[in-house]
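Undergrad: pasting the structure only:
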């Protein structure tokens, strides 16, 4: 399956610095999973903290994710990290 421009931009930002090799679908699963914040998953945190907010929203919509669920996970990361995250609910 060929990645879209949105997926390429997000995955480059999330994968490259950490030597990860996640797919867009794997990242999507992480950013709606509350356990990602509990285990402080680096890839999920990179999505919330390093990807531009407009691109985050586009990715969430493109992947068909529940924005409220994503917001809850972002909020959990915000609490444990001390960083203000744009998508935090």
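TA: Yes, it's here. Being a predicted model, the structure only gives us computed values, none of them experimental.
Undergrad: going forward, measure contacts and count neighbours with C-alpha atoms only.
TA: Noted.
Undergrad: any buried residues in whichever strand or helix holds residue 10, and which?
TA: Using DSSP states H and E, residue 10 sits within helix 5-15. Neighbour-count burial for helix 5-15 flags 7, 10-11, 13-15 (criterion: 16 or more other C-alpha atoms under 10 Å).
Undergrad: and the two most separated of the residues you listed?
TA: 7 and 15 (11.4 Å; C-alpha to C-alpha).
Undergrad: this is the comparison structure:
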């Protein structure tokens, strides 16, 4: 069951990276740099989680068993990204 932790952690890292990148887009000065570094760090964390996922469960080719798991995880983050993009500075 260890691979499930890496699977979900990887997806959460990717989606959190998008949220932070959205904030960094509207930031100025040092906050933009901090946002960029944090976003890139989360993307790197996602890649590491994927590698560990494949290490502990190499024979699985699909990420989610059914589409409901994917929708439950992804839809809230998509809503957050849309809200963040619609916020005017």
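TA: That came through, no problem. Since the model is a prediction, treat every value here as computed from it, not as a measurement.
Undergrad: overall similarity of the pair, as a TM-score.
TA: Once superposed, chain against chain, the TM-score is 0.28 (TM-score structural alignment, normalised by the length of the first structure); 44 aligned residues with a C-alpha RMSD of 4.4 Å.
Undergrad: check which helices and strands the helix holding residue 10 of the first structure is in contact with.
TA: Applying 3 or more C-alpha pairs under 8 Å, 6 or more residues apart in numbering; DSSP states H and E, we find helix 5-15 of the first structure packed against helix 42-50, helix 53-62.
Undergrad: what angle do that helix and helix 42-50 make?
TA: 110 degrees (axes from the mean of the first three to the mean of the last three C-alpha atoms, to 10 degrees).
Undergrad: next secondary structure after helix 5-15 of the first structure?
TA: helix 24-31.
Undergrad: buried sites along stretch 24-40 of the second structure?
TA: Under 16+ other C-alpha under 10 Å, the buried positions of stretch 24-40 of the second structure are 24, 32, 35-40.
Undergrad: if we can go back for a sec, among the helices and strands packed on helix 5-15 of the first structure, show me which one is buried the most.
TA: Comparing these by mean neighbour count (mean count of other C-alpha atoms under 10 Å), helix 42-50 ranks first with a mean of 21.
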